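1. The following block contains a protein sequence and its predicted model.
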Amino acid sequence: MSQDLLKTPLHALHIEMGAKMVPFAGYDMPVQYELGVRKEHIHCREHAGLFDVSHMGQLKLHGENAAKALEALVPVDIVDLPEGKQRYALFTNEQGGLMDDLMVTNFGDHLFVVVNAACKEQDIAHLKDNLPSDVELEEIEDRALLALQGPKAADVLSTLNPVVADMVFMDAAKVELAGIECLVSRSGYTGEDGYEISVPADKAEEFARRLLLKEEVEWIGLGARDSLRLECGLCLYGHDIDPTTTPVEASLLWAISKPRRADGERSGGFPGADIILDQIATKDVSRKRVGLVGSSKAPVREGAKLFDADDNEIGIVTSGTFGPTKGQPVAMGYVKTELAAMGTEVFAEVRGKKLPMTVEKMPFVPQRYYRG
């Protein structure tokens, strides 16, 4: 099976570093290294973690009307996205469901789009079907993508070029790092300060080794990537959000730009807009994504059913683990809207036992993005 899996440009380095490899989104990916998931998680929170996220799709949109064309597919303001800035966006379908979540950056001469690995082929087809002829879609296959995350990330990366220290959260720029031309954004998927760095594939190993020379930096695998993002309340596509979930149900109202809402000057115009805007106006949804914290030590995993105090089934857990930083089991899932209020006690079924959990505000640990 492993020979059928795709490999990132850093695959050989992961093997050399003793990574445990697993299939993920069609790639052979590192789930953990010798440190182990818990220690990797803590290291990222305290120092700097290096992640290989080259399995993600990297795309460029060229043309004068690229922003207008992309804006027609997402409930987000792309037309007014300033040069050198990045924005979180959502592909929606005609039912208001979420096809994928993505990051969009305006580099001036093009829009740079990063999509989820599992949705890459679907998203490329969606763009090809919907972009006008004067907008060119370029699939980037000769670049790796690395994330450097944690409180020491800025100190580490600024030794390669001090300009990155002046960037703030969601800034993006073309930056030369160790003599390599990179596309850098100050963003990430851990809740920590950090950067995502697109680097030419043939320079990726050299660049990664340069970062790993710093004592603050350790490789971090998919296992800790999952627990880090979950503690910070960040959705995982295909688990916490999917084509049957609307942004309102998913508690992602913040991701819908004001100009695209019902009272905005450029409202609607994206797939499923009528359904989504109606849900915003009426607040009429039957379920909501919530954060859950357990009072026992037992982790509650994806797929666990949720019940109320009267033993009525009220929802399901979509992501769950023991939060190493929180020191408690943390999860997110969907419950009936009337049970989504903070402080509500619910019960998760784990191996035939009903474990008490409380609806809590996310993130479970403070996000530490650098905003200047």
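-> Right, received. Where do you want to start? Here the structure is a predicted model, which means the values were calculated and not measured. Numbers count the residues shown, from 1 in each chain.

2. going forward, measure contacts and count neighbours with C-alpha atoms only.
-> Fine.

3. Stretch 34-49: which residues count as buried?
-> Of all the residues in stretch 34-49, those buried under the rule 16 or more other C-alpha atoms under 10 Å are Gly36, Val37, Arg38, Glu40, His41, Ile42, His43, Cys44, Arg45, His47, Ala48, Gly49.

4. what about the fifth one, which helix or strand?
-> Here His41 is covered by helix 37-46, with elements defined by DSSP states H and E.

5. After that helix, which helix or strand is next? Please name it.
-> Taking DSSP H and E, what comes next after helix 37-46 is strand 48-52.

6. and stretch 16-28, how far from the chain's centre?
-> 19 Å (C-alpha atoms, centre = their mean, to the nearest Å).

7. Against that first model, consider the following:
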Amino acid sequence: MTTEPTDPIKLPLDALHAELGGKMVPFAGHSMPVQYAMGVMGEHLHTREKAGLFDVSHMGQMVIRGEGRAEALERLLPIDVVGLKEGRQRYGLLMLPDGGVADDLMVANRGDHLLMVVNGAMKCLDLEIVQAGMPDHDVTLLEDRALLALQGPSAEAVLAGLVPEAAEMRFMDVRTLDWDGTELWVSRSGYTGEDGYEISVPVARAEAFARALLAHEDAAPIGLGARDSLRLEAGMPLYGQDLTAETTPVEAGLGWAIQKVRRTGGAREGGFPGADRVLAELAEGATRKRVGLRPQGRAPMRTGVALYADETGGDPVGEVTSGGFGPSVGAPVAMGYVPADCAVGTVLYGDVRGKRLPVTVADLPFHTPRYKR
């Protein structure tokens, strides 16, 4: 039995993307701009130097209400939700029973509710998992709010020109701010390694707000292509490639996201799906790890390239999960999984079209984040 393909969902700003010359492609079930006239490299460098505006309305915005919501959510996430202060957010992982990751996300304490921002391709499954795990709470996936990301060293000046209070925020702060009678839910965070904001805005006001941001001389629309190269340089995993249901947080190098209070000996140790495996790996180490990779030469190594210890024989020892050209680095960069004993500087060989080319294990990130702390 076959099913008819579903047309990609149009974003609330679809008409604006067309007006701005966005090249639209299917992504995570949505029609999204991959680039504009500036091109991927130009957009990448513009974001590093000034401010880029990304439409990330495909992401899921999930509201959780009810007494004891933080304690209940800790049964699904290995992070400290109870200790998350009002007006703050942190990175989190939705866990599976075998220690794999169902999704990575951001969770914010907005006072009378928690707000989770989850990946677009996973939002419906995430909703099912959270509703099943929190049956006594009101868990809602919002449909009436768009999400924009404003990233880069000029992001503060651009947003503060419309909402002056945004300049007072620090990395991982969340606030409700007013713009022209419209309630904005603002977090100082992003997915590029640059200072910036993610802004939830009612769909009915999203286009007017986006136009107001783009009226600033430093702001430009940026597509998926540059978003991917920016996050790769910043060493941030992409769910579905660098982080999957078969990957544990420790293998992915995300043990830092599990606070002390949730680790062995902590006040609220474990209690999340897959805790036995994850806590054991935190204590003893995993057999493989996510690392940075520097291909030698100018040829990028893309997702799926097998990695070998030897130039001529043997079985694969790892795999590239993300790769491309790093415009800020001026060279190819990649991420992937290798045996845990592969130290920085180890030379491996990636199979590119039947040729084994050298690649060096490197530290992450390739571009040092510039957050306002």
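-> In hand now; what should we look at? Source: prediction; values computed, not measured.

8. Superposed, how do the two chains score by TM?
-> The pair, once superposed, lands on a TM-score of 0.97 when counted by TM-score structural alignment, normalised by the length of the first structure; 368 aligned residues with a C-alpha RMSD of 1.2 Å.

9. Next up, the contacts around the alignment partner in the first structure of Gly190 of the second structure.
-> Taking TM-score structural alignment, the alignment pairs Gly190 of the second structure with Gly188 from the first structure. Applying C-alpha atoms under 8 Å, 6 or more residues apart in numbering to Gly188 of the first structure gives the contacts Ala147, Gln149, Gly194, Tyr195, Glu196.

10. ok so, going back, matching residues in the second structure for the helix holding His41 of the first structure?
-> Mapped onto the second structure using TM-score structural alignment, helix 37-46 of the first structure spans residues 40-49.

11. Stretch 314-334 of the first structure now?
-> The aligned range for stretch 314-334 of the first structure is 317-337, by TM-score structural alignment.

12. Could you list the buried residues of the matching stretch?
-> Buried residues in stretch 317-337 of the second structure, defined by neighbour count with 16+ other C-alpha under 10 Å: 317-327, 331-337.

13. Over to stretch 211-219 of the first structure?
-> For stretch 211-219 of the first structure, a neighbour-count test (16+ other C-alpha under 10 Å) marks Leu211, Leu212, Glu216, Val217, Glu218, Trp219 as buried.

14. Okay, and which of those residues map to helices?
-> For these, the ones inside helices are Leu211, Leu212, with DSSP state H as the criterion.

15. And the buried residues of stretch 211-219 of the first structure, which is closest to Gly108 of the first structure?
-> Nearest to Gly108 of the first structure among those, counting by C-alpha to C-alpha, is Leu211 at 28.3 Å.

16. Give the aligned equivalent of the closest one in the second structure.
-> Applying TM-score structural alignment, one finds that Leu211 of the first structure aligns to Leu213 in the second structure.

17. Identify the residues contacting its match.
-> For Leu213 of the second structure, the contact set (C-alpha under 8 Å, 6+ apart) comprises Val158, Leu159, Leu162, Ala219.

18. What is the burial count for Arg110 of the second structure?
-> Applying other C-alpha atoms under 10 Å, we find 18 residues neighbouring Arg110 of the second structure.

19. Hmm, it is touching Leu84, no?
-> No - counting by C-alpha atoms under 8 Å, Arg110 of the second structure stays clear of Leu84, with 10.0 Å between them.

20. Mind telling me what element the residue lying farthest from the centre of the first structure is part of?
-> The C-alpha centroid of the first structure is most remote from Asp310, which lies 35.6 Å away (C-alpha atoms, centre = their mean). Under DSSP H and E, no helix or strand contains Asp310 of the first structure.
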